[in-house]
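1. here is my input; please provide its structure:
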Amino acid sequence: MSSSKPLHSPLRTTTHRIRSAIIITVAMAVTGIVAAGAVVVSTLASSSGHSAAAVLSPGLGSIGVDALGADGEVDDEVSVFDDDVPAIANLDPALLDAVRRAATDAAALDDVTFTVNSGWRSPSYQEQLLREAVDEYGSEAEAARWVATAETSPHVSGDAIDIGPFDATYWLSQHGAEYGLCQIYANESWHFELRPDAVADGCPAMYEDPTFDPRMQQ
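-> Okay, the predicted model is just below:
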C-alpha cells in the first residue's frame, strides 16, 4: 500500500502567499512613489512654464536653454538673424542692420554664411572672460591684448560683433567698408565695429591690438 503527499504542503502554500503579498505591496508602494513624483514634476513644470524634461534635466531642457545666452554666450550655430538670442538682440540697431545687409549680400553673391562668435555681452560675462584670459595668458597686461574690461569693452555696449567662420571674416574684410563695417584690431580679424564714414572714406587704420586703442585707457 503506497502513500502520496499533496503537491503543495500547507506550510509551502502559506509561505508562497506571504511572499506574493509582500511583492504586491512593494510594487504598489513603488508605483505610488513614481506617481507622486510625476505629479510633483508636472506641478513644477506647469508653475515654471517649462517642460517636465527640463525640470528633470535642467542642463538639457528649456530651463538650461533660458539660462544659456542670457549674458551674451553663443554657440556655433548662432546667426546674425537670430532675434531671440541676447547677444544679437542687444546689439546697437545700426550695427546689426549693417551686419545683416552684409550677410544677406554675402550669401546671395558668394554663398558665404555668417555666424556670430560673440556679440553683446553683459558686464559680468565680460569680467569672466577677462579673468579667464588672465589665467590663460599669465598676466593682466597680456590678457588686455585680447579682452577688454567691462567698463571699456565695445561688446558690453553692443557696439562690436565677432564674425566667423574664416570665409565670412575674409569676405567682410574685403567688403565690410561698403556697409560701414570695419576691422578695428590687427590681431582680431574677426572683430568688427560700425564706422559709418567708411562707406565713403574707407575704414581707418587698424590698431595693433586693443592696448593701442585710446578707448581702452579709461
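2. alpha carbons only for contacts and neighbour counts from here, please
-> Noted.
3. compute the number of surrounding residues for Leu95.
-> By other C-alpha atoms under 10 Å, 21 other residues sit near Leu95.
4. need the contact list for it.
-> 159-160, 181, 193-194 (C-alpha atoms under 8 Å, 6 or more residues apart in numbering).
5. widest-spaced pair of the residues you listed?
-> Largest separation among the contacts of Leu95 by C-alpha to C-alpha: Asp159 and Leu181, giving 11.0 Å.
6. before we move on, back to that, top of the contacts of Leu95 by neighbour count?
-> Counting by other C-alpha under 10 Å, top hit in these: Leu181 with 28 neighbours.
7. how about it, nearest residue that isn't a chain neighbour?
-> In space, and not counting its chain neighbours, Leu181 is closest to Leu194: 4.8 Å by C-alpha to C-alpha, 6 or more residues apart in numbering.
8. and for Gly158?
-> Closest residue to Gly158 apart from its sequence neighbours, by C-alpha to C-alpha, 6+ apart: Leu91 at 4.2 Å.
9. so Val112 touches Asp167, yeah?
-> Yes: using C-alpha atoms under 8 Å, Val112 makes contact with Asp167 at a distance of 6.9 Å.
10. what about the two, which has more around it?
-> Val112 (19 against 14).
11. report the separation between that one and Phe166.
-> The gap separating Val112 from Phe166 is 10 Å, by C-alpha to C-alpha, to the nearest Å.
12. over to Val156?
-> On the measure of C-alpha to C-alpha, Val156 and Phe166 end up 24 Å apart.
13. quick one: which of those two has more around it?
-> Neighbours per residue, other C-alpha under 10 Å: of Val156 and Phe166, the larger number sits with Val156, 25 against 13.
14. who touches the more buried one in this structure?
-> Counting by C-alpha under 8 Å, 6+ apart, the residues that Val156 touches are 120-123, 126, 150.
15. the structure of the following sequence is requested for comparison with the preceding one:
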Amino acid sequence: MSQITTRRPSSRKAFRSTALGLVLLAAAVIGTFLYQSASSSAPSSSDVLRGDHGGTTAEADGAVTEDDGTLPGGVTVFSDEYAGVANLDADLLQAMREAAAAAADDGIDFYVNSGWRSAEYQNQLLSEAISRYGSEEEAARWVATAGTSLHVSGDAVDIGRSDATAWLSEHGAEYGLCRIYRNEPWHFELRPEAIDHRCPRMYADPTHDPRMQQ
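-> Modelled structure (predicted):
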C-alpha cells in the first residue's frame, strides 16, 4: 500500500503538467491566429493609395480609361504616352523631370501613381472614397471634388515608392516641388518660391486647405 500511495501524487502531478502544457499551447495557437487575422484586415498605406489615388479600381469596372488619367504600374515622369503624365502642368512636369534626373544619380526612380485626371475620373474616386470611409466629411480628407482637385487642373502629382517621396521631401524644394499635406506623403505640387524660401508649412490634410473650400 505504501508503494501505491507514493505513486499517485506523481501521476497527478504529471497529469496536471500535461494539461497545463496543452492549455498554454492552445492559447498560443489561438493568439497567433487572432494576430494574423487582425494584421491581414488592417489597412496599409498602399491600400489607401490604391483605393483613393491610383487607377486600379477605376479601370476594373470600365467606367474610365487611360484617356481619363488612369495609369498602369511602372509609369514614370517621362512617360508622355499616358494622358495622366502628358496633361500635367508643363512647369510642374519639367520640375519633376529635373528632380528625377538628379534622383537617378542616387539610384532612385520617380514612378507616378496618379497625375492629371479627368473630372469623370475624379468624381468616381470621390464616390468610391465616400463608400470606403462612410461619409463625405471623412472622404474629403483624401479626395477632392472635381471642381477643386489639383489633379483635374494638372497641378498635382502623386509619386509612388517611399524612397522617391523621401528624396523629394529632402531635396524637392531645390526644384520648387513641395509636399502639401501631412497625411499624403506622395502628393507634390509646384511652388517656385520654395527654391529660395523653402516649402510652405503643410496642411494636416486637404480639409484644411482653403483652396478646397471653394
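16. circling back: spell out which residues are contacts of both of Asp159 and Leu181 of the first structure.
-> Common neighbours of Asp159 of the first structure and Leu181 (C-alpha under 8 Å, 6+ apart) are 95, 193-194.
17. for the first structure, what spans make up the strands?
-> Taking DSSP state E, the strands of the first structure run over residues 115-118, 160-164, 181-183, 191-194.
18. may I see those arranged in TSV, with distance to Glu142 of the first structure as well?
-> Output for the strands of the first structure, formatted as TSV (distance: least, C-alpha to C-alpha, whole Å):
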stretch	distance to Glu142 of the first structure
strand 115-118	21
strand 160-164	20
strand 181-183	21
strand 191-194	18
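19. highest average neighbour count across those?
-> Among those, judged by mean count of other C-alpha atoms under 10 Å, the one packed with the most neighbours on average is strand 181-183 (a mean of 28).
20. mean deviation, that one versus the second structure?
-> Compared with the second structure after fitting, strand 181-183 of the first structure has a mean deviation of 0.1 Å; criterion: mean C-alpha distance after the TM-score superposition for the first structure.
21. residues in contact with that strand: which ones?
-> Contacts of strand 181-183 of the first structure with the rest of the structure, by C-alpha under 8 Å, 6+ apart, involve 95, 98-99, 172-173, 176, 189-196, 198, 203-204, 206.
22. of these, grab the buried ones for ChimeraX.
-> To isolate the buried members of the contacts of strand 181-183 of the first structure in ChimeraX, using 16 or more other C-alpha atoms under 10 Å:
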select :95,98,99,172,173,176,189,190,191,192,193,194,195,196,198,203,206
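23. which ones among the contacts of strand 181-183 of the first structure lie within helices?
-> Residues of these located in helices (DSSP state H): 95, 98-99, 172-173, 198.
24. quick check: the two most widely separated of those?
-> Checking these with C-alpha to C-alpha, the most distant pair is Leu95 and Ser173, at 15.5 Å.
25. list the contacts of the corresponding residue of the second structure for the residue nearest to Leu181 of the first structure.
-> Alignment note: Leu194 of the first structure maps to Leu190 in the second structure; criterion TM-score structural alignment. Neighbour list for Leu190 of the second structure: 91-92, 95, 155-156, 176-178 [criterion: C-alpha under 8 Å, 6+ apart].
26. and stretch 25-45 of the second structure, how far out from the chain middle?
-> Its chain's C-alpha centre and that of stretch 25-45 of the second structure lie 23 Å apart, by C-alpha atoms, centre = their mean, to the nearest Å.
27. just stretch 131-148 of the second structure next, same as before
-> Computed by C-alpha atoms, centre = their mean, the separation of stretch 131-148 of the second structure from the middle of its chain amounts to 15 Å.
28. what range in the first structure matches it?
-> The alignment of stretch 131-148 of the second structure onto the first structure (TM-score structural alignment) spans residues 135-152.
29. how about stretch 68-83 of the second structure?
-> Against the first structure, stretch 68-83 of the second structure falls on residues 71-86 (TM-score structural alignment).
30. list the buried residues for the matching stretch?
-> 71-74, 78-81, 85-86.
31. now for these: which two are most distant?
-> Farthest pair in the buried residues of stretch 71-86 of the first structure, by C-alpha to C-alpha: Asp71 and Phe81, 18.1 Å.
32. burial of Ser48 of the first structure, as a residue count?
-> Residues lying near Ser48 of the first structure (other C-alpha under 10 Å) number 11.
33. give the equivalent position in the second structure for it.
-> Using TM-score structural alignment, Ser48 of the first structure lines up with nothing in the second structure.
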